[in-house]
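*Asks:* Sequence and predicted structure below; questions after.
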Amino acid sequence: MNEPLQKKSLNSPTFSLSNKMLRLLWLCCYLVLFRFSPTPLFFWRRFLLRAFGSKLGHGVNIYPSAKIWLPGNLEMKHKSTLGPSVKLYNQGRVVISEGATISQGAYICASTHDYNDPLHPLILGPITIGKHAWICADAFIGPNVNVADGCVIGARAVVNKNTESWSVYAGNPARKVNDRERFD
């Protein structure tokens, strides 16, 4: 199950200096060693992400144009994929389960802000993508969402609530439009 949204304290900076320095180091590494690596060098990008704290299973494929905000908040299970131009804004934790595919241009956002507070403090909300789920092109997954096993999120869909397993969702906001046959 998902953890509740976590509001960051107003008495401290949103992110520590060490977190900011790590992200700066990651950005330099991303621009020099990750972003322009040839597409087939998945092992190289796995190596770099593991060096920055990602937990990655075997056979994970991450395309060089995928943007990852903080590798230490990313866990990807065996044979999962982050496609071209995926934006993983993982201020909060993101777990991508075995065999899940995040297609080109999808945006995974594990944080938001408290709009009722005049200071708009950051709120973290972890995201879990289930086994064999498929997030199609340009879809948006919001904070504190569990995309269930086998679920398909259609192109350009916006998901801000948990989904049912082996279902197909489409639209903005995303609604269940069909069932999906099980194959696991």
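*Replies:* Perfect, I can see it now.
*Asks:* C-alpha from now on. contacts and neighbour counts both.
*Replies:* Noted.
*Asks:* residue boundaries of the helices in the chain?
*Replies:* All helices of the chain, identified by DSSP state H, fall at 17-29, 42-51.
*Asks:* Out of the ones you listed, indicate the one that is most buried.
*Replies:* Across the helices of the chain, the average number of neighbours (mean count of other CA atoms under 10 Å) peaks for helix 42-51, which reaches a mean of 17.
*Asks:* elements contacting that one?
*Replies:* Secondary-structure packing of helix 42-51 (3 or more CA pairs under 8 Å, 6 or more residues apart in numbering; DSSP states H and E): strand 61-62.
*Asks:* ok, 10 Å please
*Replies:* When contacts are defined as 3 or more CA pairs under 10 Å, 6 or more residues apart in numbering; DSSP states H and E, helix 42-51 sits against helix 17-29, strand 55-56, strand 61-62, strand 74-76.
*Asks:* got TSV for these, with distance to H113 too?
*Replies:* Converted to TSV, those look like this (distance: least, CA to CA, whole Å):
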stretch	distance to H113
helix 17-29	19
strand 55-56	27
strand 61-62	28
strand 74-76	21
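*Asks:* wait, isn't I135 in contact with R156?
*Replies:* Yes: in this structure, I135 is within contact of R156 by CA atoms under 10 Å, at 9.4 Å.
*Asks:* Any idea how far apart the tips of stretch 50-67 sit?
*Replies:* Criterion CA to CA, to the nearest Å; first-to-last residue distance in stretch 50-67 is 15 Å.
*Asks:* Repeat that for stretch 77-87.
*Replies:* Across stretch 77-87, the straight-line distance between its terminal residues is 18 Å, by CA to CA.
*Asks:* alright, now check it against this:
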Amino acid sequence: MFRLPVRPIDRLYRGLILGQKRPIIGPVLRQALKLRGIDIPAEALQPGDGLVLRHAGNVVVHRQSRIGRNVMLHQGVTVGRGDIWREQDPSFRGFVIEDEVILGANAVVVSQKGLLTIAEGTVLGANSVLNTSTGPWEIWAGAPARKVGERERP
């Protein structure tokens, strides 16, 4: 079974992201992370360990997102609304990135309505554009992304 290689720098990034909740230093940490190209709200992270920012930089996650355990985000990943030019639809509920998910380099996850869920164990290939929820342990690729295979469950 593939296990995410969580390095000390990944633990540091996670600590800085969670530190954004702190009263005085939080805004400073948020700006420091943004200077590094990381825009992930502290509320998005679930308790536990395992967020991996592989080649961290230019990673943006919508404020209405929830990120599970052992998630790997490569450089250039964007999770956000697909209709930013208009008023947010009242039915929009955000994004859920479940445990063991891998989002490849420059992958984009967009939604306009409802809740988009990237199910446990899903892999989204590099340069893919996902606009629909996935099933567990699936592999998705393309623009727009479509299911291209399945991962072996641990």
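*Replies:* It's in. Computed from a prediction, not measured in an experiment: that's the story for all the values here.
*Asks:* re earlier: tell me which of the helices and strands packed on helix 42-51 of the first structure lies nearest to F43 of the first structure.
*Replies:* Nearest to F43 of the first structure, of all these, is strand 61-62, at 8.1 Å by CA to CA.
*Asks:* L45 of the second structure corresponds to which position in the first structure?
*Replies:* Taking TM-score structural alignment, L45 of the second structure has E75 as its aligned residue in the first structure.
*Asks:* Isn't its match up against S54?
*Replies:* Yes: with contacts defined as CA under 10 Å, E75 of the first structure counts as touching S54 at a distance of 5.8 Å.
*Asks:* what span of the first structure lines up against stretch 129-148 of the second structure?
*Replies:* Residues 158-177 of the first structure are the counterpart of stretch 129-148 of the second structure, counting by TM-score structural alignment.
*Asks:* tell me which residues of that stretch are tucked away?
*Replies:* For stretch 158-177 of the first structure, burial by neighbour count (16 or more other CA atoms under 10 Å) applies to 158-171, 174-175.
*Asks:* tell me how far it is from the chain's mean position?
*Replies:* 17 Å (CA atoms, centre = their mean, to the nearest Å).
*Asks:* picking up where we left off before, of the helices and strands packed on helix 42-51 of the first structure, which is nearest G130 of the first structure?
*Replies:* Where those are weighed against each other on CA to CA, the nearest is strand 74-76, at 10.6 Å.
*Asks:* before we move on, back to that, among the buried residues of stretch 158-177 of the first structure, which one lies nearest to S18 of the first structure?
*Replies:* Nearest to S18 of the first structure among these, counting by CA to CA, is N160 at 30.9 Å.
*Asks:* Around T117 of the second structure, count how many other residues there are.
*Replies:* In terms of burial, T117 of the second structure registers 20 neighbours under the definition other CA atoms under 10 Å.
*Asks:* What is the aligned counterpart of it in the first structure?
*Replies:* Aligned by TM-score structural alignment, T117 of the second structure pairs with N146 of the first structure.
*Asks:* Same check on V96 of the second structure?
*Replies:* By TM-score structural alignment, V96 of the second structure lines up with T128.
*Asks:* Can you give me every residue that contacts that match?
*Replies:* Residues in contact with T128 of the first structure (CA atoms under 10 Å, 6 or more residues apart in numbering) are 1-2, 75, 93-97, 110, 141, 143-149, 162.
*Asks:* try K21 of the second structure
*Replies:* Each residue near K21 of the second structure by CA under 10 Å, 6+ apart is listed here: P27, L29, R30, P41, A42, E43.
*Asks:* try I139 of the second structure
*Replies:* When contacts are taken as CA under 10 Å, 6+ apart, I139 of the second structure is in contact with 102, 121-125, 145-151.
*Asks:* which of these are also in contact in the first structure?
*Replies:* Of those, the contacts whose aligned counterparts also meet in the first structure (both residues aligned by TM-score structural alignment, their matches' CA atoms under 10 Å) are 102, 121-125, 145-151.
*Asks:* For those, could you give me JSON lines that also reports distance to R36 of the second structure?
*Replies:* What follows is those, written out as JSON lines (distance: CA to CA, whole Å):
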{"residue": "I102", "distance to R36 of the second structure": "21"}
{"residue": "G121", "distance to R36 of the second structure": "28"}
{"residue": "T122", "distance to R36 of the second structure": "27"}
{"residue": "V123", "distance to R36 of the second structure": "25"}
{"residue": "L124", "distance to R36 of the second structure": "23"}
{"residue": "G125", "distance to R36 of the second structure": "23"}
{"residue": "A145", "distance to R36 of the second structure": "28"}
{"residue": "R146", "distance to R36 of the second structure": "31"}
{"residue": "K147", "distance to R36 of the second structure": "32"}
{"residue": "V148", "distance to R36 of the second structure": "33"}
{"residue": "G149", "distance to R36 of the second structure": "34"}
{"residue": "E150", "distance to R36 of the second structure": "34"}
{"residue": "R151", "distance to R36 of the second structure": "32"}
